[in-house]
Every structure is written in C-alpha cells, then in structure tokens.
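J.: how would this look folded up:
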Amino acid sequence: MKVYLDNSATSYPKPEDVYYSVFNYMKNIGANPGRGGYTNALEGDRIIFSCREALMELFNFDKLENVIFTSNITQSLNMILKSIIKDEWHIITSSIEHNSVMRPLFSIKEKKNIEIDIIKCSKDGIINIEDFKKAIKPNTKLVVFTHASNVVGSIQPLEAIGKICKENNIYFVIDSAQSAGALPIDFYKLNCSALAFTGHKSLLGPQGIGGFLIDEYLNNEASAFIEGGTGSLSESIIQPNFLPDKFESGTLNAPGIAGLLSGVKYILEEGVKTIQDQERELCQHFINELLNINSIKLYGPKEAFLRTPTISINSDKINNAELGFILDREFGIMARTGLHCSPSAHETIGTFPQGTLRFSLGPFNDKKDIDYTLYALSSILKGM
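T.: Below you'll find the predicted structure:
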C-alpha cells in the first residue's frame, strides 16, 4: 500500500484532467501564446485568458490583466517585494514565515535602508492582533504574512490584519502557498494589495506554475522586475508598463497554465468549502488519534478549524528523520521530515534545529489512509 501525505510540498495525485491538459497542450497545441496570429498560438492565448478568468472567480478578483503568471510562488514573492520596497520603509512580517518571504526581505535589507519587525507568533503558530497593532509605526509601509503555516497549518487572522492595514494605508501582501484552493479566499474581503499563489499545491496544478494578483495601488508602486520579450511593443527597447506584460517577460509556461486551469476548474466545480470540510474531518480524526499516542508530541492547534490539514509531530522514542524513513521503507507512507524551509517557524514552535515529521493531507486522501498511517506509527513506536 502507498499513502501520499506530503501535499503541503506538492499535491498528488492530481485530477485526471490536469494530466490530460498538460499533455494535450504539448502534443496538440504546442505554440507560444502571444507570439503569433495563427490558430494554435491563438488557442494558447485562449487557454491563458481562461485561466486568468478562473483564478479571478476563485479569489473574487475583478481585474483580468492584474492576474500575473510566474513559475512559482517564490518567484512571485521575490518579484513583488523586490519591485516595491523603498529606502526608509518599515516592514512587518511574522515568525511563522517560509524562507520565500524571509530570504528576500533580508536580502533587500542588505542593500536598502529598511527596518523589519518579525512579530512572534504563539506556540501554535498564530499571531496576536494586539502585538501586530503595537508594531505599526508612522513609516510602516508593508505587511507580509502567510495565510497558513506550512509547518503546523495554523491559519492567520488575515481579515482583521487586512482591515488594520487598510485603515493605516499599509500595503498588505499575502503568501497563499498553503491556502489557495484549500481555504476560501476573497481578495477584497482580506483587503490585500497582492496575493501570491502557487499552482502545484492545493490548486492541484503541475509544478512550475504560479503567479500573483495585484491591485492598482501596489502596481503603481512597483517597477518591472524581469525585462525582455513580451510579444507587445516589440519596437520599443523599454519594458511595457501595462499589465500583465509589465511582469510577464519571456515565454510563459503554457502547458503548466493549461494544467492549472484544469486544477482550478476542478476546485470550482467541487467547491472550496466542500474540499475544506472533507479535509477538516480527516484532519480532526488524525489529530484526535495522535493525541492518544503517549510517545508523540503534536504541534499547532488541536482544532482542525484553526488549521489547514498540515500536521507536525515528534516522538520521544525516535528521531523524526528515522521515523519518516521507516514509514516510507516499511509501510509506503510518504511524509516530510526536517525544517520544511521554515526555520523561523520551527524556532517559534520549539522544534529547531531538529524539525518535525510533517503529514499533509489532500483532497484525494481518505480515512483508510489516515487509519493505516496511525497503525504504522503505533507499530513502529511499540517496537522501540
């Protein structure tokens, strides 16, 4: 038996139409969108247009040209942060962030005169709103938060944070790597300035495709980050300043966008709430049973409604790396060990530098997968 429980890294399996769409584009369309007026190039244009529309529907967004495609959310966050941050800015982020936020911010700090405040989250990985309010200064220009932790799944109170940002004229950028497709997201209800997403996790698309949504206020602050061919204004040596071309230089990953479109369509047809409810039920069952195993320590909220279905554990009987290895080798259970590219998050929950063993559920897991995993854990730990 094989059980895949590493959906926080990348979702697997995908809906069948995702596989077909990628293959179909490469085999039967093939052309470069935006680079020709012939039939296949125009078909590529239509697919990209349709994917922008589907993402707008999913995130309740209303500016088609402000949906930007990149290769992944790390590129998206780098493009946003490095194209907007100016000298003298005060920036607020949290201690639960992934390196895709932390590393760009501190790279910028080496080159520009900026100040970064990292708000310490609780042991469960949730930020305190009062701590956030106290951190705001007259020169606070930007807040960057993840929607949900990739280590313990904790969901941040982004609606309240976004409201405060709006009241204080602060740009608000959201990392939705762990939430897009898994949690309902309303761009305007969250009062965000930009929403970065990746296609290969809960959006159920292939690897190598991501992007971001950006409002006009933040777009006006931003400069082009990567410059080159766009298929538009080819007579000019200056990068176009209109969207999406301002941020979309070079050949887009059209097969990846075709696959992403199918993944988003699947989510829209099933309903985000339906997927969320199913995953929460499995997550709560998993948590309840883990709490009954004395030698296991569970991190993060104990209530599934406070988290995505991402569950980190350690055991006092065995190192998490060895436990993960045995689960894979002897039981066919695939989970991730270590620091998960989020050392600050592990410092917050008290698991640095050893990290944790992380199980992350997806829409194609079922109770049988969870019960088998619980059986495997119990069997291994009893033998210790």
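J.: C-alpha only now, for contacts and for neighbours.
T.: OK.
J.: Pretty sure P33 sits against P255.
T.: No: at 10.6 Å, P33 does not count as touching P255 under the criterion of C-alpha atoms under 8 Å.
J.: how close does the residue positioned nearest the centre of the chain get to V272?
T.: By C-alpha atoms, centre = their mean, the chain has its centre lying nearest to A177, at 0.2 Å. As judged by C-alpha to C-alpha, to the nearest Å, A177 and V272 stand 15 Å apart.
J.: check which helix or strand covers K166.
T.: Using DSSP states H and E, K166 sits in helix 158-167.
J.: Compute the inter-axis angle for the following helix or strand past that helix and helix 158-167.
T.: Using DSSP H and E, the helix or strand that follows helix 158-167 in sequence is strand 171-175. Counting by axes from the mean of the first three to the mean of the last three C-alpha atoms, to 10 degrees, strand 171-175 points 160 degrees away from the direction of helix 158-167.
J.: which is the next helix or strand following strand 171-175?
T.: That would be, after strand 171-175 and using DSSP H and E, strand 194-198.
J.: now the following helix or strand past that next one, how far from the centre of its chain.
T.: The first helix or strand that comes after strand 194-198 along the chain, using DSSP H and E, is strand 210-214. Offset of strand 210-214 from its chain centre (C-alpha atoms, centre = their mean, to the nearest Å): 11 Å.
J.: Which other helices and strands does strand 210-214 contact?
T.: Applying 3 or more C-alpha pairs under 8 Å, 6 or more residues apart in numbering; DSSP states H and E, we find strand 210-214 packed against strand 67-70, helix 73-84, strand 194-198.
J.: before we move on, back to that, pick out whichever of P33 and P255 has more residues nearby.
T.: P255 (26 against 22; other C-alpha atoms under 10 Å).
J.: Going by neighbour count, which residues of the one helix or strand the more buried one maps to are buried?
T.: Assigned by DSSP H and E, P255 belongs to helix 254-270. Buried residues in helix 254-270, counted by 16 or more other C-alpha atoms under 10 Å: 254-268.
J.: Hey, what's the angle from whichever helix or strand comes after that helix to helix 254-270? Just curious.
T.: Next helix or strand after helix 254-270 toward the C-terminus (DSSP H and E): helix 272-290. Relative orientation of helix 272-290 and helix 254-270, computed by the same axes, to 10 degrees: 80 degrees.
J.: to compare against the first, here's another:
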Amino acid sequence: MRRVYLDNGATSYPKAPGVGEAMCHFITDVGCNIGRGGYQVAYDAAALVLETREQLNTLLHGPGSRNVIFTAGATASLNLLLKGLLRPGDRVLTTTMEHNAVLRPLTQLQKTGVEVVFLPCGADGALDLEECQARLSQGAAALVMSHASNVCGTIQPIGAVGTLCRRYGVPFLVDGAQTVGMVPVDMADMHIDALAFPGHKGLLGPQGIGGLILTGALARRIEPLLAGGTGSVSQSLEMPDFLPDKLEAGTLNLPGIYGLHAALSYLEREGATLRVHARKVGLHLWARLKELEYDGFRVTGTDDLSRRTGVVSVDFLKGDNGEMAFRLEQEYGIATRCGLHCAPTAHQTIGTYPQGTVRFSTGPFTTFEDMDYVQDAVWRLLTER
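T.: Down below sits the predicted model:
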C-alpha cells in the first residue's frame, strides 16, 4: 500500500540526509563527554557543539552563540523559561491558541500565585492585536505565545506583537515549535527575548534535542530549573552565572547534537529550496481540501494564505473524526493525527471542541502527487456516506 506521511506537525519524516550517520558516528567513534575530559576527542566534540550553537544563532538571528541553550526539546525549554522567570504575584499573558507545552506549566504556576491572562483569538485562530495591546498597556511580567498553531496552521503576527512588547517593556517569549526551520524567524527584528524550539520538526533533526535562545538581560532574571555539574567553576556549590553553563546542568545529549548539526548543515545548503517547496505543497493541500468543503466537512484556520503553515486540519461534521483518520491510514496509507493535539483551548477557540480534528501536516519532502492522492481519498470517504 502507498504510504503518505502527513504528521510532520508532530515530528518530521524523513529526517535530513546524514542525521542518522552523524549520530552513529558519535556513538561508535567519539563516545566521550565534553567539558569533562582533557583529551583531543573531547576537544573536537566540544568544537562541534559550539559550531552547532553558532549555526542556530545565525539561522535565528539570535543575540550570540553563548545564548543558545540545549535542552530536550521545546517543552523542556518552555518549562525552563517559564518556571525560572515567573514568581508568585506576577502577571503573564498568553493566548487561547497555545499548546499544552505552554498551558500546563502556566497552570502549575497559577497554583503558586502567578496570574495567567488569556488573550482572545478569532475562529480562524488569529490573535486580536487590539486586545493584545490593551492588555500589554496594563503591564505584565511576560507574554508567551506560539508563532503558529499546531492545530490549524495559522501564523500569528509575531513581529507586530514583539514591537508592542518592546513598547511596553514586557519580555516576549515565543514557542517556535511549528515554525523554526520552515518559516523565517528573526529574533532581533521580531523583538523576541526568548525563543523555544525543537530539533525534530522543521529543523529535520532527531527527537530528544532542542533549545532555547534568550537575551542576556532575560537570562540574568532566570533561576535555573536544574542544578548540577557543568564542567566549569567546579569549586563552587552555586550554578555558574554565565551562559550557556547557567542553564545547562548535567550531560548534554551529544548524539542528538551531532544529529542536529548534520541537519543544520543540510539546511544551510538546501534550506531555502526546502522552505519554498514546503510552503507550496502545504498550500496545495489546503486548496485541494477546500475544494471539498461543503455541508458536512470544513477546513479550519485562516484563509489568508500568507499566514498559513503546512498544517491543515479538517472536521468531518457528519462522521467521526477518529474513524476517518483510522480509515485514511488503513485503506489509503495516509498517516495523520486525530484529536485535540495537546491544545484543548485552541480547539475551543476555533469551534472543534470536544471532537477535535483530523490534522494533515506537510513537510519539505511531501510531494504534490501525494496531496492529490489525499484529496481523492477524502472525497471517497465523504461521498460514500
């Protein structure tokens, strides 16, 4: 049976060429730690880690390679950021379109006395900028939000929000899980103070590695979530006060970093072409599914094509979405994700709660032929009922 992988919103597949080989090389030929060994192999590994920081900082226009913190992924980065920054009595702004990687840490922090204020979004998932400005003018310890929805693919006006945050002196924290690698992100131009990202989605790297890039000013305000060995200032029982050591306790995921380095090197060569293709194929899928939209079936998210990622979620209004997703895979080999996508308030916002949606999410290796095949499969499911 034909296989069409359309769950890139969860993790990219296939990975960039060379990722597996780079990870295998570390495990079989390198194998050491960094910052803990005074020998050449350890020095060489440390140089590759530094080069990976530099690649990420260049790609995302960050404040410097030392400000790139490696974590287990975007969720770990957001927890480190939110729990290290916010204190009882603080007021934090977020939106109704967030993933649980933001919502669950904030819910935990609410129990400690942090006030969480939700900024409204429309039925297309787009943020209400006027309301955002009104809330920012009242002051906040931070505003945290996603660059794009993992549910419906709507891209938020991050640049405009960043400008407002800068105007009112509010730190701007961005969840880049759905955009980094495939949608341009410029931390300096967008006035982003902290950017959390995974390595395994748009960056085409392995699972288990991701990062956080943040300004030095914000880093000075963060209490480390983890404490432990860093290979530096070992005589002190306190965590170092400089980056990246302050926020990188313990052993780094070096196989993951080697894999991410290979993915970033591939993106340096092919990224522009891949991004153009990923955008075109995502919009092609959106257009094909919109052709089927009628009573009983709808495509969610914005119709403004300049503000869409390759995530296209649909609601089978006259059928069970779980059954439709199951049949797409069993009968047509099309892999999707069905349900609430770890974002219940987003589904409430766009009117798909509690049933959720069937999410198709394209990637840079998805083909136009696959999208036409998907349209035909969906049409068959719709017309036989």
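J.: Just the residues contacting stretch 47-64 of structure 2, thanks.
T.: 65-66, 68, 184-188, 213-216, 254, 257-258, 260-261, 264 (C-alpha atoms under 8 Å, 6 or more residues apart in numbering).
J.: distance between stretch 336-347 of structure 2 and the chain's centre?
T.: Centre to centre, stretch against its chain (C-alpha atoms, centre = their mean), the figure for stretch 336-347 of structure 2 is 15 Å.
J.: ok, now stretch 168-177 of structure 1?
T.: Counting by C-alpha atoms, centre = their mean, stretch 168-177 of structure 1 comes out at 14 Å from the chain centroid.
J.: Contacts only, for A135 of structure 1.
T.: Applying C-alpha under 8 Å, 6+ apart, the residues contacting A135 of structure 1 are I92, D117, I119.
J.: so what corresponds to it in structure 2?
T.: When structure 2 is aligned by TM-score structural alignment, A135 of structure 1 is paired with R135.
J.: In three-state terms, label its match for me.
T.: helix (DSSP: H, G, I helix; E, B strand; the rest coil).
J.: quick one, strands of the stretch 1-150 of structure 2?
T.: In the stretch 1-150 of structure 2, the segments counted as strands under DSSP state E, counting those that start in this stretch are 4-5, 68-71, 91-95, 115-119, 142-146.
J.: Would you reformat those as JSON lines and include distance to I350 of structure 2?
T.: Shown next, in JSON lines, are the strands of the stretch 1-150 of structure 2 (distance: least, C-alpha to C-alpha, whole Å):
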{"stretch": "strand 4-5", "distance to I350 of structure 2": "25"}
{"stretch": "strand 68-71", "distance to I350 of structure 2": "32"}
{"stretch": "strand 91-95", "distance to I350 of structure 2": "13"}
{"stretch": "strand 115-119", "distance to I350 of structure 2": "14"}
{"stretch": "strand 142-146", "distance to I350 of structure 2": "16"}
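J.: May I see these arranged in JSON lines, with mean neighbour count as well?
T.: Output for the strands of the stretch 1-150 of structure 2, formatted as JSON lines (neighbours: other C-alpha atoms under 10 Å):
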{"stretch": "strand 4-5", "mean neighbour count": "20"}
{"stretch": "strand 68-71", "mean neighbour count": "24"}
{"stretch": "strand 91-95", "mean neighbour count": "22"}
{"stretch": "strand 115-119", "mean neighbour count": "18"}
{"stretch": "strand 142-146", "mean neighbour count": "24"}
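J.: Can you list the buried residues in stretch 83-101 of structure 2?
T.: Buried residues in stretch 83-101 of structure 2, counted by 16+ other C-alpha under 10 Å: 83-87, 90-101.
J.: chain center to that stretch: distance?
T.: That offset, for stretch 83-101 of structure 2, works out to 17 Å (C-alpha atoms, centre = their mean).
J.: before we move on, what about stretch 177-189 of structure 2?
T.: With C-alpha atoms, centre = their mean, you get 9 Å for stretch 177-189 of structure 2.
J.: Name the residues that touch that stretch?
T.: 9, 59-63, 74, 146-150, 159, 193, 195-198, 201-204, 271, 274-275, 278, 309.
J.: What residue, apart from its backbone neighbours, is nearest G228 of structure 2 spatially?
T.: A249 (4.9 Å; C-alpha to C-alpha, 6 or more residues apart in numbering).
J.: what does V41 of structure 2 give?
T.: Nearest to V41 of structure 2 is V30, by C-alpha to C-alpha, 6+ apart, at 6.7 Å.
J.: List the contacts of the equivalent of that neighbour over in structure 1.
T.: Under the alignment (TM-score structural alignment), V30 of structure 2 pairs with I29 in structure 1. Residues in contact with I29 of structure 1 (C-alpha under 8 Å, 6+ apart) are N40, A41, E43, G44.
J.: how close does the first one sit to I29 of structure 1?
T.: Looking back up the chat, that one is N40 of structure 1. Counting by C-alpha to C-alpha, the gap from N40 of structure 1 to I29 of structure 1 is 5 Å.
J.: and what of the last one?
T.: Separation of G44 of structure 1 from I29 of structure 1 (C-alpha to C-alpha) stands at 7 Å.
J.: quick revisit: make JSON lines from the contacts of A135 of structure 1 and add distance to D245 of structure 1 to it.
T.: Shown next, in JSON lines, are the contacts of A135 of structure 1 (distance: C-alpha to C-alpha, whole Å):
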{"residue": "I92", "distance to D245 of structure 1": "29"}
{"residue": "D117", "distance to D245 of structure 1": "33"}
{"residue": "I119", "distance to D245 of structure 1": "35"}
